[in-house]
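Enquirer: requesting a structural model of the entry that follows:
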Amino acid sequence: MGLAIILLSFLTHFTTSNAMDVHLLRPFSGIGDHPVTGVSCDSWRFAVETNNMRGWLTVPPTCENYIGNYMIGGHYRNDSAVVNAEAMKYVAGLELGSDGKDVWIFDIDETSLSNLPYYAHHGFGVEAYNDTSFNAWVRKSRAPALPESLKLYKRLMSLGIKVIFLSGRSEDTREATACNLKRVGYHTWEKLILRRNGDKSLAVMYKSGVRKTLVKQGYEIVGNIGDQWSDILGSPEGDRTFKLPDPMYYLS
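Expert: A predicted model of the protein is given here:
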């Protein structure tokens, strides 16, 4: 079932059960001021995506409806498609090695898989996330693929570029994560790397450390894609990095 169909079923249910206004998908231009900066929600999102706004914890309350409409409407998908198109152009010009060690790193949440059904249910602001409800969602293995990322994955596989999934998900979700990936079309991979249970290191240190290990093992990281800046910052980044949009949360 595609992302659009899954979201439609979620939104139909919530619209008929008096859910928050964001689920009604009313046109929202981004007006409404951020409570600290006083700028529009659209400008706040721009600052987030350019990594000028750092260390924030949740979407500002005045911007929750705007972010919900951005994510569920066509704008988010269009922005993701632009990133994917650039990745495809880059892939088309790659000169690959003959040792079979060329790899592309994919983040999972909001990169390979979309958790929009979860957020459509829980909202996009301060009340949206808690470990218990999100882990329960992960263990259902029902997250749809982000279509643009799946398209890129299939192209890479056709060229013989191996894929490594590198996620901040914990090791105890391995079975559910692998099941989810395969169910939506990511049928094979070189490695699925998850955090050790109890690892509390910063995401940027954890992921850059994994990439260092991969390079030491002889892999050539030809590409790296994620929704968080912490997915792609920190040496070695890879030959080329791609940042997908995600104004729902920030991981450092």
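Enquirer: going forward, measure contacts between C-alpha atoms and count neighbours the same way
Expert: Will do.
Enquirer: do a quick rundown of the strands in the stretch 101-250 of the chain.
Expert: Counting by DSSP state E, counting those that start in this stretch, the stretch 101-250 of the chain has these strands, from start to end: 102-106, 162-170, 191-195, 220-226, 241-243.
Enquirer: to Ser252, which of those strands lies closest?
Expert: Between Ser252 and the strands of the stretch 101-250 of the chain, the shortest separation by CA to CA is 11.2 Å, and it involves strand 162-170.
Enquirer: circling back: quick one: closest of the strands of the stretch 101-250 of the chain to Arg139.
Expert: strand 162-170 (11.2 Å).
Enquirer: please give me the structure for this one as well, since I'd like to look at both together:
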Amino acid sequence: MWPVGFLPLLLLVAIWVTQSQSSPPPLTHQIHLLRPLSGSAGEAVYGLSCLSWRLGVETHNVIGWSTIPGKCEGYVGHYMLGHQYRADSKVDVWIFDTDETSLSNLPYYARHGFGVEKYNSTLFNAWVEEGKAPALPETLRLYKKLQSLGIKPVFITGRTEDQRNVTKSNLLRAGYHSWEKLVLKASSYPTAVAYKSSQREQIEKSGYRIIGNIGDQWSDLLGSHAGNRTFKLPDPMYYIS
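Expert: This next block holds a predicted model:
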């Protein structure tokens, strides 16, 4: 038989233990002591409201704020210290075509005509080897803006693997720096659509998420694994299928 007054005390202890197990730990001064958790684990502890708030911030639906909601400090701390933040920071890439997208070959066409004459691979490859193609200013501006947002650039070009060194040096000379990948054609494909679709597929299989894709040819943008958004630049000089 329980002593008088013991049962109420036992009940209070049980309630306290239950609450302490289900409630998040105190938030004050604990950010540096947080155990690294993934975003999903933090969601389970702190609830969907904080995940919704973070989504609103990332999509610019929540603007003009200066501090995070107090109740979300623990969730944000767990996210920032956990694996999910690192994973989210690594995966976003933007695909850039090279010729007539990132680099402009207008100096070449000014000398040899704007698409009236049939394409001369010998003359064009000689121009490529000079490594002097300037950046298309608008693309370079986009490139730098995306980098400032933490999005990693990936170049997929129809240039062949033997032109890697000159293409790399030309991109650097034109102002493009710190890209994630530079993909050149190492084997033959039936079409440019097939080639670029295949390379984008490989990029996604490597764990990246293609959030944007820009090029001057429809073959840069059509096919599979094109990305969340595609952007066609003007180019009335030639057509690549």
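Enquirer: out of the strands of the stretch 101-250 of the first structure, nearest to Phe10 of the first structure?
Expert: Here strand 162-170 is closest among the strands of the stretch 101-250 of the first structure (CA to CA), at 24.2 Å.
Enquirer: residue range for that closest one in the second structure?
Expert: Using TM-score structural alignment, strand 162-170 of the first structure corresponds to residues 152-160 of the second structure.
Enquirer: that stretch vs the first structure, average offset?
Expert: Here stretch 152-160 of the second structure, set against the first structure after superposition, deviates by a mean of 0.4 Å using mean CA distance after the TM-score superposition for the first structure.
Enquirer: and the helix or strand harbouring Phe10 of the first structure, which stretch of the second structure?
Expert: Here Phe10 of the first structure, judged by DSSP states H and E, is contained in helix 3-15. Across the second structure, nothing matches helix 3-15 of the first structure (TM-score structural alignment).
Enquirer: now do stretch 112-121 of the first structure: distance from first to last residue.
Expert: Stretch 112-121 of the first structure has an end-to-end distance of 20 Å (criterion: CA to CA, to the nearest Å).
Enquirer: counterpart of Ile95 of the second structure in the first structure?
Expert: Looks like Ile95 of the second structure aligns to Ile105 there (TM-score structural alignment).
Enquirer: try Leu171 of the second structure
Expert: Looks like Leu171 of the second structure aligns to Leu181 there (TM-score structural alignment).
Enquirer: its match contacts His187, correct?
Expert: Yes: taking CA atoms under 8 Å as the contact criterion, Leu181 of the first structure and His187 are neighbours in contact, 7.0 Å apart.
Enquirer: the more surrounded of those two?
Expert: Under the criterion of other CA atoms under 10 Å, the comparison of Leu181 of the first structure against His187 puts Leu181 first, with 22 against 13.
Enquirer: ok, the aligned partner of Ala203 of the first structure in the second structure - how many residues close by?
Expert: Alignment of Ala203 of the first structure against the second structure is given by TM-score structural alignment, with Ala192 as its counterpart. Other residues within reach of Ala192 of the second structure by the criterion other CA under 10 Å amount to 21.
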